[in-house]
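Trainee: The following comprises the amino acid sequence and a computationally predicted model.
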Amino acid sequence: MDQALHERLHLMLEQQRAAFDRDRLPTLAQRRDRLQRLLRMTATHADALAHAMASDFGHRSRHESLLADLFTVESGVRHALRHLKRWMAVRRAPTALHFLPAGNRLMPQPLGVVGIVSPWNYPYYLAMAPALAALAAGNRVMIKPSELTPATSALMAKLVAEHFAPDEMTVVTGEAEVGKAFTQLPFDHLFFTGSTPVGRLVALAAAQHLTPVTLELGGKSPAIIDRSADLGRAAERIAFGKLLNAGQTCVAPDYVLAPKELVKPLTEALIAAVRRLYPRIDGNPDYTAIVSPRHHARLKGLLDDARARGATLRPTHDDTPADRRLVPTIVLDPSADMAVMREEIFGPLLPIVSYGHPSEAIAHVNAGDRPLALYWFGEDKAARDDVLARTHAGGVTVNDCIWHLGQEDQPFGGVGASGMGAYHGVWGFNTFSKLKPVFLQSRLAGTALFHPPYGKTFERLLGLLKKIA
């Protein structure tokens, strides 16, 4: 590691740690002020941030940036401002009968300095959503955004420096070497959003300092079509969920599981839905480009591999985009050995896997890593509940896609290979807090009866406790 880089990062961390040591429990007013500055920063510079994201992607739908990157942060901040006083309050906890009249409390305390490593696909939201939770909890924050979105990262660094002191929140820009060094810092908590393979490396780096981690990863999130589903409605909602940000979304439906006899009508319904949402691909301002030539080539490679292994490819349009926009393509008859079925797609390609009995769809999901999201479409409540009970996923949306991600009153996070830990709303506050248990002993404590010297009285009391505890 470059020694100058190492020293620079450690100096930034120590500056924040020293500030935290001077003020270990920021007041409600201090935290609200930081959140309000984040809200103003986001609202005031929304257009500039959307422009920077469009520059990084080659083309990115302005409306998608305003909704998915900026509104989501504003909504999260407003939710935190409404509930922060209650979140910060010392919480009563039940006390066992034999400890009365003593009492239990849970005292939320900030952890210290939080490190956040954010990805390129939603470069503002996935940096600032965990940051707002960390600020609400009273922490100092260092952010390392993706090097694949340099314009957005540079603008974030500039805006944060204008709205926050360096010892409150700061953004560290740079290439992969900087990111690697960043994850090796002894933070009080490290929050990472990205791919599962990189998440494993982040966890290993954090383990050197026993730094607790939250990993928001990804995986192959399925959409299951039940025989009771309205195909037209399901197709429209899957098309939206798949093509938001051109499929470059961690909770996008990665593939569809559909009854054999419904594959053909579903395919036609999907193509029709995509054409309604995006009448053209080339030059369409609503349709986002693939972030880089390397990612564009990777997706093309997935299609070439599927074609070579016998899949049927159904492009939704005849366009030949002049830039990195990629025509949405349905992949029929995919086999398990195809790369498109082994890798997280992260683009506008949608394999459809057929099944006979619903248990086959459940078995297919359970045969792979636990996904970040699962989508189920249908009206049969018993079939729905069977899928919910017999599969694991980080989160579920029923009869739609994506929207569980937007719930501030629900936790968001993965399970197994799709991540660990959760945030949003109070779950984000708790992630970046130590809920310190405090036992308040009474002056009239009966626990003195358990002090030595031991004898018959001790044994009788212990026998009584076994009956009532």
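Mentor: Great, that's in hand. Residues are numbered from 1 along each chain as shown.

Trainee: Could you use CA atoms for every contact and neighbour count after this?
Mentor: Fine.

Trainee: now residue 211, what's its secondary structure?
Mentor: What DSSP: H, G, I helix; E, B strand; the rest coil gives for residue 211 is coil.

Trainee: so it makes contact with residue 190?
Mentor: Yes. Assessed by Cα atoms under 8 Å, residue 211 is found in contact with residue 190 at 6.7 Å.

Trainee: Included below, for side-by-side comparison, is a second structure:
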Amino acid sequence: MQVSPLSFLEQRFEAQRQAFAAESNPPAQVRIDRLNRLLALTENHESDFVRAIDTDFSGRAAHETRLAELFIVRAGIRHAREHLKHWMSPRRIATGLHFRPGYNRLLRQPLGVVGIVSPWNYAIQLSMGPALAALAAGNRVLLKPSELTPHFSELLDRLVRASFAPDELSVVNGGVDVGQAFVRLPFDHLFFTGSTQVGRQVAQAAAANLTPVTLELGGKSPAILDASCDIPAAVASVAYGKFLNAGQTCIAPDYLLVPTGLADIVADRLKAAVTRLYPALISNPDYTAIISTRHRERLNAMVQEARDGGARIIEINPAAERFDERTRKFPPTLVIGAAANARLMREEVFGPLLPIVEYDGLDQAIAMVNQGDRPLALYWFGRSVANRDRVLRETISGGVTVNDCLWHLVQEEQPFGGVGPSGTGAYHGEWGFRTFSKEKPVFYQARLNGARLFYPPYGRTFELMLRLLKRMT
């Protein structure tokens, strides 16, 4: 008798809850063993992952899968493994003079069963990245990958079943109905990566169980070319950061702000930079396709609306190839003069479309950024330290890379996460370990202490001790 996906989901969740109850704080060697198995899974099956992702995309650059996914996951595992014992150690916390000789410690404990919902655009990185942090923290993990990457999702399920007990790490595949049921489970922590719109629904579902959530969302991440910047170098970085994975990156530059009068110059240089990166498109294995026909049609509609509104459309097609319904690839496209109310300027693009917007002075550039939702990423290019620091100080975003794109994502010693509509919470490195841990404060009272001097019946001794306490704080 075949078990339905929803029954399977509930069985796996309950099995993990029972397993955690039996071993609620696994020692370092158990956690390191789990990390080692996860690392081996990525190392021994690299070609399988590359092929599966390529099939799901109908054309995904193998080098991008190896660098932007597998390399990042492996680096995260090795970093966690190296620092795990230190992260697990109780923290010595300062104790006020008036509470001594008692002392404080901070203990980090696993939360329990963690649910992870991962997206399609970086299926490996955005599933295994949170999973490695949750496993390092000592949790059991239930993982729901995207239904838009069926070959990857099936492969991950098969490999995880071969390397992990179901009550350690388990994959649950299925469509929207399974995803909706997944986020309604009473997890001890729920981690979701995806769109802001779906993130709101996930948060509402989790709220019914008071499940804490980490939301890694998106938004319109600006790239600002300052008047002081080296335009050729800046444009080369923007071209790479924008068109990696055909723009299907949550931290890709979503629009480009340039000083007044420079839009055409920057567009020409971008066209040249993209041509160097991708001298051909449809036949080029380095240039990734759009994940689905529906997403490609959405991009076409955005371009058409901008064109109808008077914007100038610059399609970069170096080999003069014909793009039609037979290919899911979409040419890199620059848009100059898009109306402020166009979808292209209101919604996250998530594709190889780059609006170029002119600004008149730094005040206006900062105002343009601040008038929208707080973005997941911000990129600033220039030599002016004063202008750089103004932008850093007067804008709020999830993270920033200065004079380049994307690289703040891979700093294991820094947190990664959004702010407001671009997300809540953070992970990577120790920040991920802490996200999936309960940091429990403990005060150890000394045998000889003055606490009883504050007990009732209240009187002269209490008043004397309270005055003394006030002088000490």
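Mentor: Perfect, I can see it now. All of these numbers come straight from a predicted model, not from anything done at the bench.

Trainee: Need the TM-score between these chains.
Mentor: After superposition, the two chains reach a TM-score (TM-score structural alignment, normalised by the length of structure 1) of 0.98; 467 aligned residues with a Cα RMSD of 1.0 Å.

Trainee: Now do the strands in the stretch 151-300 of structure 1.
Mentor: Secondary structure of the stretch 151-300 of structure 1 by DSSP state E, counting those that start in this stretch: the strands cover 169-171, 189-193, 213-216, 222-225, 255-259.

Trainee: Pick the most deeply packed of the ones you listed.
Mentor: Comparing the strands of the stretch 151-300 of structure 1 by mean neighbour count (mean count of other Cα atoms under 10 Å), strand 222-225 ranks first with a mean of 28.

Trainee: Residue 328 of structure 1 pairs with which position in structure 2?
Mentor: Matched across to structure 2, residue 328 of structure 1 falls on residue 332, judged by TM-score structural alignment.

Trainee: quick one: contacts for the residue nearest the centre of structure 1?
Mentor: In structure 1, the residue lying closest to the centroid (Cα atoms, centre = their mean) is residue 216, at 4.6 Å. By Cα atoms under 8 Å, 6 or more residues apart in numbering, the contact set of residue 216 of structure 1 is 191-194, 413-414, 418-422.

Trainee: Please dump the residues you listed into a markdown table; it should also carry distance to residue 113 of structure 1 for every row.
Mentor: Output for the contacts of residue 216 of structure 1, formatted as a markdown table (distance: Cα to Cα, whole Å):
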| residue | distance to residue 113 of structure 1 |
| --- | --- |
| 191 | 11 |
| 192 | 14 |
| 193 | 18 |
| 194 | 21 |
| 413 | 21 |
| 414 | 23 |
| 418 | 25 |
| 419 | 22 |
| 420 | 20 |
| 421 | 18 |
| 422 | 18 |
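
Trainee: List just the nearest of these to residue 47 of structure 1.
Mentor: Of all the contacts of residue 216 of structure 1, residue 47 of structure 1 sits closest to residue 193, with 24.5 Å by Cα to Cα.

Trainee: distance of the closest one from residue 187 of structure 1?
Mentor: Distance, residue 193 of structure 1 to residue 187 of structure 1, using Cα to Cα, to the nearest Å: 16 Å.

Trainee: Let me have the strands of the stretch 151-300 of structure 1 in CSV, extended by distance to residue 434 of structure 1.
Mentor: Below are these laid out as CSV (distance: least, Cα to Cα, whole Å):
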stretch, distance to residue 434 of structure 1
strand 169-171, 20
strand 189-193, 11
strand 213-216, 14
strand 222-225, 35
strand 255-259, 39
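
Trainee: Residue 382 of structure 1 is nearest to which of those?
Mentor: strand 222-225 (14.1 Å).

Trainee: returning to what we had before: quick check: closest non-adjacent residue to the match of residue 328 of structure 1.
Mentor: Distances taken as Cα to Cα, 6 or more residues apart in numbering put residue 352 closest to residue 332 of structure 2, at 4.9 Å, once the chain neighbours are dropped.

Trainee: quick one, what contacts the one you found?
Mentor: Residue 352 of structure 2 neighbours (Cα under 8 Å, 6+ apart): 242-243, 246-248, 330-333.

Trainee: again, 6 Å this time
Mentor: 243, 246-247, 332 (Cα atoms under 6 Å, 6 or more residues apart in numbering).

Trainee: Then residue 331 of structure 1?
Mentor: Residue 331 of structure 1 touches 312-313, 350-351, counting by Cα under 6 Å, 6+ apart.

Trainee: By neighbours, which of the residues you listed wins?
Mentor: residue 350 (26 neighbours; other Cα atoms under 10 Å).

Trainee: Can you find the partner of it in structure 2?
Mentor: Using TM-score structural alignment, residue 350 of structure 1 sits opposite residue 354 in structure 2.

Trainee: The helix or strand that contains its match packs against which elements?
Mentor: Using DSSP states H and E, residue 354 of structure 2 sits within strand 353-359. On a contact count with 3 or more Cα pairs under 6 Å, 6 or more residues apart in numbering; DSSP states H and E, strand 353-359 of structure 2 meets strand 255-259, strand 333-336.

Trainee: mean shift between that strand and structure 1?
Mentor: In the superposition with structure 1, the average deviation recorded for strand 353-359 of structure 2 is 0.4 Å (mean Cα distance after the TM-score superposition for structure 1).

Trainee: That concludes my questions; thank you for your assistance.
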